[in-house]
Every structure is written in structure tokens, then in C-alpha cells.
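# no sequence on this one, just coordinates:
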């Protein structure tokens, strides 16, 4: 009997699955209770299909699925409480409904397991984006309905012919929810504008905020106004600097550190608290455990959790107590840069689309690269730094998500009045990249696959999975994926993806560059 089984992230043990303990740090107990939570959600989904959904069941499903995303929650007690809550909802709707035993999925035929896992991990990512949108008051009935359909399918005896369309439907629904979240963010905080973000930390008290939730950042900015505390983003919070409604807070100063997987080293000696709003939290080291605070879905045993009231007074008190650095502290990105740019979302890029199109027609821009996705600690990710360094001067590099930290402090110069390297935002801002690609295809009267555009993607967790499914739903081909292919994709399912979409693994920067530019 295995202690656990989990293969949902890129760093899974031996490239096949964690069976003793999680590489991410989760214990077999936490992994088992996360499986129970998903099984309870499948039971609730089947009960809803017999009766009717409610706002409570909609919100519960999203939060539960988000909780099981890699590096979100390591707190067994809160997961157990959520299982009990889901079970009560299920029993209230249908007393005869039963939870699904996830062992049935892990022990299933590998192709069926592969397709069901693609659906399950995909909707975990969709749930994360939908949860963020719902916090801002934005919902979509079709998205909520699909969670029940997808979960019920995972817990049912279905064949490949039924499951494969549901895999692509997951990508379609994710496109819808990314559009919803894009609307929620821009209508709430304004359209992102290009912004230079310093990496130096100014002297005095400060708070580091990490994760993805802009709403939490807004509340923290409001609660620290006039208190002499500076706020620094970390990880996927970096793009917050580009939103007008957040930029207007003068004490939103800059960005701290690099990508999420470096936190155990970078947080060790920081005289300031860190607020985790969502993933990705790693096992907390004793050297900084007294300075970690969590809120919403992210939880870690022993850390102070800020509940629904969103009163960040304990975080503020800790910042004032620690006092920050006595003098300004210069910090750099991994390539030595002292600042980074962000804010090149679709509003900015499409706002100068005529110049971009003219530059392509004139031969000034020869190729576009989308190099982005999740970062991680597994060896092989320097590939993305080397790849971007090798992009020719007459090309544009679009990037998004935390994978950009491998190269976002590089100065690649400008082209047509725009920087050659443009950060389009968080992982959910993949919608911006897709809309830019669609607009360019329309301008040149061709399909996206006919554009001089190459997608070189890195993945780590489930939000990257749902974005990949969206690209497949849109029929986008020739994607290079790394640093390794997902362990949950069986050889037969991989063959389907290769035959239909020509998806393939990264090789070397030199070989892949030649391939992308048609020189191989």
C-alpha cells in the first residue's frame, strides 16, 4: 500500500509520482486529506446534478479545488474542516450521495487516468481563476456549471471518446474564466500601464505580499496608508504595480526578491513580515516562521491566518516591531538587474498594434516569442534564460507568470519604440497574450498557427495545465513545453497531442531557436 500518490506538479518524484512524501513538502496525511476533499467534491457534484446548485455550493467547489492546488495549503486541520463542510452540503442535497474514492482514479487504466487527470487538474486551475474573479463580484453560470459536469465525469465510468472532448472543454471554460478575471481586474483596478519597478528595498518598516490576489493587496494598502510602512510585492504580485488604482498608493514601492521557489533562502533574514495571499507557499523554515502570515485559501500549520474579516493588524504590528532595514538595501534579479518592467497587457500592446503590424510588414520585427509559465526549483530551467538571451535583435519576447523571473531583469533593448521584452502579467494574464495573438492573426488575415510566433512554455502546477488546455482548445500547435513533460500524460494520450497539435518537449536553446526561426 502506497503512503500516498501524487503526480500533479512538474517536480514529482522520479518524474512518475510522489509515493512516500511530496517533493512540494506535503505529508502523506495532507495528501490523503486533499484526495478526500476532491472525492467529497465529486460526491457533491453528483448530488447537485440530481438536485440543484446554490451560490454556496458554487463557492465551496471553487475554494475546495483551489485548496488542493500545489503549494497552497499544508494545514491538515483546515482541509479536514473543509471536507466536513462539503460533506454536509452534499448530505443536505442528497442523503444517499457518496464521496468518490480517489484510489479508483489512481489505479485506473493509464489512458483513462490520464484524461481524467487532465480534466481534474485543469479544473483546479480554472477554480483558482474563478475564485479570484468571484472575490471581486464576477461570476459566470457556465463556468460554475462546468465544475459539476467535470467532477462528475472524473468520478464516473467513461471511455476515452467521452473524456477527450471534456479535456478540450476544460480549456474552453478556462478561456471564459480568464476573460472574466481580466474584466474583473481591469474594471476594478484599471487597465495596466507599462511600469518600471525597482528592486531596491528602502529603509524603514515594510511588508512583503506574495501570491496572486490583488484584492488582498488593495486592502493591505488601504490599511497601511499613513502608517509609515512600505509595501513590496513578491512573485506573481509583481504585475500589481501596473494597475492605476494600485499605483496611486505611494507606499507601494517595489518588488522583493525573485521567483517563489527561492523564498526559503530569500525570506531567511528579512526584517519584515510576509503575507501569503495564495500559492505558492513552501514549507516554512524556523528562521522566518515568526514572520509568516496567511489568508484566504493558503494555510500552513502554526502560522497566523487572517480570516474573512481581512484585518491585517497583526501583519502591520509585526512590520512596525521589526522595523525594516536601517538603510536602503540594493537587491538584484538573478541576472544582476536592479529593476524590472511590467504592465504590457493587451491594452498596451493592442494600443500600438498599428506600429507593431507596420514593423512586421517592414521587416523590422521578424518573430514573436511567448516565453513564460511557472518557475520551479528542478534543474533544467536555466534553459529559459539562455533561450531568451539568444533571441535575435529583430524579435519580440512576450512573457508572463513567474517563469519570467529567469530573465525579466535582462535589458534586451527596444524595437519600434517598445522594449523587446514585455511582461504581460500573472499566469491568468495568458488571456492578454491570447488576445494579442488573435488580433495579429486577424490583422494579417491568417490563423494563429501561421503567425511568426513561437510558444516556449514552462509549467509547474495546475494553473499552467488549464492554460495549456486553453491553447489546445484554440487549436494552437507547435508548443514547446518543459522542463519535462507531465507525468500524468500517458504515452497514448501524448501521441494524440503530438499527432493533433505537434506539442513537444524543449531540447536545447540553440536547437529550439533554430526550429522556431525555421533554420533547423
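Sure, I can see it. All values derive from a computational prediction rather than experimental measurement. Numbers count the residues shown, from 1 in each chain.
# Please make it C-alpha for all contacts and neighbour counts, starting now.
Fine.
# So residue 112 sits against residue 156, correct?
No. With contact defined as CA atoms under 8 Å, residue 112 does not count as touching residue 156 (10.9 Å).
# The structure to be compared is supplied as follows:
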């Protein structure tokens, strides 16, 4: 195996024996084979789209297939066998449809022609050199191809969530497949791949906007909310992952059953949406970021529903209480499928919960969130006034992912040591490093403004644009706004590309820069966008605070 798609990859270079995430080589290779299959499918379907015979099921398959390979999403090798076979069958159907329409497919690469059926044959193919990431020998070409691939994986996650709420976009589907086809073409140069990466960022913005529209049109705009982090004495169901549609259906089905519902990790922001506040049994948030689940799932006592990625291979002690759905799966864990009408039946989880003890309380109190772009717009005048008076000196975007590395204590220390006249804008599970600290407020404005999930990073972009307009500036780079972003998996990659496309400069990424960025690609990002890493809190805070960017007094009039 060879995998370097996440921040925790072994020795900062790549996992070659077993994944730091926990996946074995056979699973890692099958994930590579699914991506290989999807690329071939994208090649033939790009032509099918050009001649007007594209089918919606192909777009859905590609989105779900990409999502399955995101770090910590799907741990069931059998699911990959079945999905690869389904992809090959679909590819052959499209090829036949192209021929029947009177056209000739001029691509005869292995991506388009290979075919196997048995699990053994697929396993042998998955371990072959041509399927491996390392099949691309040029380090810079490989780096850019993987940068695009990981960006597309992140985009697929956004699009699947939006599609679950019946929001889809043909232009985004077409771009994803065109990009997948392009990165298989050995004639595409490094310069063209850089252009494709920026184009990926452009469509990433559109994908984030689509999901934001889907969520807010369906559930209302997030609003400032105090979320309970204690427990009640009823049996409960713990919901982790990211999918709001699953949350909605579960809340409806548990109403009146005597079973409480709690959020975990990235599902915390569900509490911010007005549509969910009517449920009295929607109790609060239990626990912290994804990587602490092995301890927190033990003490919860009730069943756990994993709606998306961020699954740590479960311990046997609670594996029987875990359920998966959507793009996720774990071998020997019950999977909740969609019904023909698109709904899901969670009755098996509800009945399981009724037989369980209430969760063990692990903390008490409240945390505050709900500062998505619409809520921030409502306090914009208050923020501008605080800047005018000199009460707010700088804003810090500290969004992204949390992880297991001890080096991530940096983000807690960074938040604690920031000057008291600064505001933190956050989204994603990175906030669990500091969202329970008593950092106070500035004139009633909390110093940590949580916009929501990593899926809600669009809100941080919109917030920056609203601040730019409020101060009458030409560019967000003129704001006293610094980016100190933590990353872990591929949704962070599409956010990064989106920021680059929007022209955001001087983004700092940690705790380490991606292993998939070659030295030349890294230098390109440094020279053209000022991308940097992190060092230590004292030096970094001094660097950010002395960046020289201040709101000119004339802009405050």
C-alpha cells in the first residue's frame, strides 16, 4: 500500500505497511482501485455527457464512490468489492450506449478497458502497480494529480450532503468528471494541472455555496445558541458525522419514544438550526472531536449512529452499539440503507436505545455557537464599532480538523495566548481544542465565533467578504485577518483550494504541511500565495500580530 492523503500519514511521508488511521493494506489498495475505476468511468461519462446521454445515476455513483474513500469513512472491504464491480458494470453500459449512439470512444487506456469480476481478481488488480498512486513517477505531476483528487473527494462530500436535501448541480458534476478524466492524461503538463487545481477551487466555492443553500433553505439560518454539554437520565442515541438529513429523520422518529438524542463532534452545529430546536428530546452535545470517540462511545452507553466519515475502528466493547449509513460502513456493524422513497428507517436503533442505560455524564455546562454568515451579518455593526474603538485588533480564522498528534496542543495554546483584543473565527472539529475555554468576549461579542461544521467553511468566506464590504476595502487581504488552519482530511483540501481561488494570501497550515505536496509544488504555493506552516505559539502570534495589515482610519468613517 501507499497512502499519504491525511495529515497523520506515517513519518510525514506516507503509510506503506498499515495506515496510521488503522486501515490495512488490502483495504487501502481496494480504495485505490475504486478511485482507478471512477477515473475510467469519468472518462467515458464525460463523452456521454457531451453527446447528451448522461444518466443521473452515474453522477450519484461517482460522488458516493469518492466520498467512500475519504479518510475514516468506510472500513468494509466487501463494500469496495461490490462498489468496484458496480462501477465497472456502469462503465461498460455507458460504453455500449456511446457505440449505440453511433460514436467511437477514442480512449483505450487501461482505465477504460480493464475488467475483473471475482473478489480474488479484484484484489490482485488492486495490488498492481498501475493502480497505485506511485504509478505516476514524476513527483510534481503526482503531487498535483493527488491535490486535485483530494479536492474532488472533499467536493463530493459537500455534494452528497446537498443531494440528500434534493439540491444538485449539473455543472459541478460535469466539472468533477472532466477533472478526473484530465488527471489520467499523461500529456497534461504541470502548468495545466496547476490551472486545474485552481479551477477545482472555483468549483469548490460553488459546491460549498450549494450546500449552504441546501442547509439554510431546509432548516433555517444558524443562530447564536447555547448548547448543553451535560446529560439527562433517559436512554440516548449519539449521532456523529455530518449529515443533517439523517439528524432530521432520527429526531422525527424518536419523538415521543422516551429516547433522547445527542450530537457528537461535527454534529454539534445541528443545535444551531432553528428547525431542530422544536425537539425537546434533542438534549445537547456529548464529547469532543472525532478521535476521542473510543473513550466517549464507551461511556455513552447507548447506540451510536455514524452518518459520515470520522469513524475510528470501533472497540469490541461498543461495536455492537454502532450503526452506519450513507457512504460509511464498518465490517460486522449494522448498516441503515435508504428506502426506495429516499427515507431511512431508524427503528432498530431506537429499539436498541430503549434497552440501554442513560449516558454517563463526562462534563457539565454550555458552549456557544451558531455564528454562521447570516448571524455575523446581524452583528456586523457591533463588530465594526469595536474595531473603530480599537477594542478588536485582529481576527483569526482557526478552522479545520482536529487530530490525535500531540503537536495539536499548539492550537489550544495559541487560542489561550492570543491577545484579548482578538476574535477567533472557526468551523470544523478543530474548535474542540478551544471552544470550551473561558476566553471571554469583547463588548458582548464572544471571542470564539463558531460557524459550524467543516462543511460550513463557506460561512467563514462569506464573513470575510462581509467584513471587507463593511470596511469599504477592495480585497479580503486588506483586512486584519490571519489564517492559521489545522487540517486532517480531504474536505480541508477543497476548502484550501477554494481560498486560493478567491485570492486569499498568507494561509498558514498545520500542524504539518501535506505530505502529498512535492517540494516544487510547495514552493509554488509559497511564492504565489504566501502559504506557510506553523512553528511555535509565541513566534507565530508575534508574526501574525506584526503583519502590518490594519484597517485605515479613513475606512472607518
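Noted; the coordinates are in hand. Just so we're clear, the structure is a prediction, and the values are computed from it rather than from any experiment.
# Mind checking how well the two chains overlap by TM-score?
The TM-score (TM-score structural alignment, normalised by the length of the first structure) is 0.96; 510 aligned residues with a CA RMSD of 1.4 Å.
# more crowded one of residue 112 and residue 156 of the first structure?
For residue 112 of the first structure versus residue 156, neighbours defined as other CA atoms under 10 Å are more numerous around residue 112 (21 against 14).
# Okay, and that one sits in which element?
helix 110-135 (DSSP states H and E).
# cool, and residue 433 of the first structure?
Per DSSP H and E: helix 430-443 holds residue 433 of the first structure.
# In the second structure, what range does the next helix or strand after that helix match?
Sequence order places strand 453-458 as the next helix or strand after helix 430-443 of the first structure, per DSSP H and E. Across the second structure, the stretch matching strand 453-458 of the first structure (TM-score structural alignment) is residues 481-486.
# distance from the matching stretch to the first structure after superposition?
Mean deviation of stretch 481-486 of the second structure relative to the first structure after superposition (mean CA distance after the TM-score superposition for the first structure): 0.5 Å.
# Residues in contact with that stretch: which ones?
For stretch 481-486 of the second structure, the surrounding residues in contact (CA atoms under 8 Å, 6 or more residues apart in numbering) are 394-402, 430, 506-511, 544.
# The same query, at a cut-off of 7 Å, please.
The contact list for stretch 481-486 of the second structure, computed with CA atoms under 7 Å, 6 or more residues apart in numbering, reads 394-402, 430, 507-511, 544.
# Please list the members of the residues you listed that lie in strands.
Judged by DSSP state E, the contacts of stretch 481-486 of the second structure include 394, 395, 396, 397, 507, 508, 509, 510 as members of strands.
# Tell me the residue in the second structure aligned with residue 440 of the first structure.
In the second structure, the residue paired with residue 440 of the first structure is residue 467, using TM-score structural alignment.
# Helices of the stretch 201-350 of the first structure, start to end?
Using DSSP state H, counting those that start in this stretch, the helices of the stretch 201-350 of the first structure run over 214-224, 244-247, 263-266, 313-322, 346-351.
# between those helices, which one is nearest to residue 52 of the first structure?
Residue 52 of the first structure sits nearest to helix 214-224 of all the helices of the stretch 201-350 of the first structure, at 30.2 Å, using CA to CA.
# gap between the counterpart of residue 545 of the second structure in the first structure and residue 511 of the first structure?
Under the alignment (TM-score structural alignment), residue 545 of the second structure pairs with residue 517 in the first structure. As judged by CA to CA, to the nearest Å, residue 517 of the first structure and residue 511 of the first structure stand 10 Å apart.
# With neighbour numbers in mind, choose between the two.
More crowded of residue 517 of the first structure and residue 511, by other CA under 10 Å: residue 517, with 16 against 13.
# What is the burial count for the closest residue to that one other than its chain neighbours?
Spatial nearest neighbour of residue 517 of the first structure, chain neighbours left out: residue 367 (7.6 Å); criterion: CA to CA, 6 or more residues apart in numbering. A total of 20 residues lie near residue 367 of the first structure under the criterion other CA under 10 Å.
# Tell me the residue in the second structure aligned with residue 367 of the first structure.
By TM-score structural alignment, residue 367 of the first structure lines up with residue 394.
# Isn't that match up against residue 422?
Yes. Residue 394 of the second structure lies in contact with residue 422 (CA atoms under 7 Å); the separation is 5.0 Å.
# Please enumerate the strands of the stretch 201-350 of the first structure.
Assigned by DSSP state E, counting those that start in this stretch, the stretch 201-350 of the first structure shows strands spanning 206-210, 230-233, 252-255, 274-276, 292-295, 304-306, 339-342.
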